[in-house]
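# The following comprises the amino acid sequence and a computationally predicted model.
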Amino acid sequence: MHENVRVTAWVRGKVQQVGFRWWTRARALEIGLTGYASNLGDGRVQVVAEGSRADCDRLLGLLRGPDTPGRVTGVTEIWGTAGAGYPTFEIR
C-alpha cells in the first residue's frame, strides 16, 4: 500500500532572500507533492510536503543537495501522517 505521508522540514543556512522557497516549490511540483514553503522569523525556511514516502524523501534529498539557492547548512525533519491535504504546493 502506498499511503501518503507528511514531512515537515526546517532548513537552516542562507535560505531567505535567495529564491529558496520558489526553487523548493518548483521541485515539489515537479515531483508531484503538495504543501508549502514558508520563511520563519529566525532565518530558517519551513517546508511541509505531502505525498508518497519516496517522493517526500526525494524532496529532502534535493533540499540537502548542492543545487539549492543560497547555502543550506542543515535540514531537520519530522514525519507524520498526511492531513486533509493541500490543493497544490504554495509559498507562504
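Sure, I can see it. Numbering: from 1, shown residues only.

# drop to CA atoms for contacts and neighbour counts, all remaining ones
Noted.

# in stretch 73-90, what's buried?
For stretch 73-90, the neighbour count (16 or more other C-alpha atoms under 10 Å) marks Val75, Ala82, Thr88, Phe89, Glu90 as buried.

# can I assume the first one sits in a helix?
Put plainly, it is Val75. No - if the criterion is DSSP: H, G, I helix; E, B strand; the rest coil, then Val75 is strand and not within a helix.

# ok now do it, which residues does it touch?
Val75 makes contact with Ala9, Trp10, Val11, Arg12, Leu63, Arg64 under the criterion C-alpha atoms under 8 Å, 6 or more residues apart in numbering.

# take the one below as the second:
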Amino acid sequence: METNAIKFQRKVAAWEVIALRPFHRTYFSPPPLGIIRLRRIMSEPNQQKQLTAVVHGYVQGVSFRYHTHRAANRLGMTGWVANQRDGTVKVVAEGDEAALRQMVAFLHEGSPAAHVQRVEEKWADATGEFSRFSVKYLG
C-alpha cells in the first residue's frame, strides 16, 4: 500500500517532467522557481555534492560567468562563479551529482567566445551554505 509521501514523490516527478519540457523556454533559461524548490526538497541529502572547479584558458571578458550562471540556474544549483586575478574562473556549485556532472561538461565547453584549456575539479559533500547561485565580482 502506497503512503502519501510516495504518492507525493510521484506527482513531483511528473511535475518536473512537465515543467522542464523545452518547448516553452530557451535552452539556458531556469526552470520555474517552485520546481527548483521541490527538486531540492525531494533530493536526498546523501546525493547532494559540492563541486569546486577552476577553469583555465581564455575565459574572462567573454561572458563566461553569465553563461555559467544561467546554466547553473537551469540545472537547479546553488553556489557562485567569480573571475580570479590569475585569469581563471572559479565555480563553487552544490546540487545533485548528475546535475553537477552536466555543469562540468558545460565548463569544458564554456561560453561561445571562450577557449577552455582545462578544468580542475574538486568534489566534496554539500554544505548547504548557499541559497541561490550568484555571480561574484572582485572588489
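Here it is on my side, so go on. Predicted model, so just to flag it, every value in this text is computed and none were measured.

# After superposing, what score do the chains get?
Superposed pair, TM-score by TM-score structural alignment, normalised by the length of structure 1: 0.92. Supporting alignment: 92 aligned residues with a C-alpha RMSD of 1.5 Å.

# Kindly present the contacts of Val75 of structure 1 as JSON lines, with separate columns for secondary structure.
Formatted as JSON lines, the contacts of Val75 of structure 1 follow (three-state DSSP):
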{"residue": "Ala9", "secondary structure": "strand"}
{"residue": "Trp10", "secondary structure": "strand"}
{"residue": "Val11", "secondary structure": "strand"}
{"residue": "Arg12", "secondary structure": "strand"}
{"residue": "Leu63", "secondary structure": "helix"}
{"residue": "Arg64", "secondary structure": "helix"}
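
# Among the buried residues of stretch 73-90 of structure 1, name the ones in strands.
Applying DSSP state E to the buried residues of stretch 73-90 of structure 1, the entries found in strands are Val75, Phe89, Glu90.

# Asp67 of structure 1 and Thr88 of structure 1: what is the separation?
23 Å (C-alpha to C-alpha, to the nearest Å).

# Contact partners for the residue mapped onto Pro87 of structure 1 from structure 2?
Mapped onto structure 2 by TM-score structural alignment, Pro87 of structure 1 lines up with Ser131. Shown in contact with Ser131 of structure 2 (C-alpha under 8 Å, 6+ apart): Thr78, Gly79.

# which non-adjacent residue is nearest the counterpart of Gly70 of structure 1 in structure 2?
Applying TM-score structural alignment, one finds that Gly70 of structure 1 aligns to Ala114 in structure 2. Leaving aside its sequence neighbours, Ala114 of structure 2 sits nearest to Val59 (C-alpha to C-alpha, 6 or more residues apart in numbering; 5.1 Å).

# Give me the number of neighbouring residues for that neighbour.
By the criterion of other C-alpha atoms under 10 Å, Val59 of structure 2 has 21 neighbours.

# Any idea how many residues pack against His38 of structure 1?
Just so we're on the same page, residue 38 of structure 1 is Ser rather than His. When neighbours are counted by other C-alpha under 10 Å, Ser38 of structure 1 registers 17.

# Just say helix, strand or coil for the aligned partner of Trp23 of structure 1 in structure 2.
Aligning on TM-score structural alignment places Trp23 of structure 1 opposite His67 in structure 2. Per three-state DSSP, the local secondary structure of His67 of structure 2 is helix.
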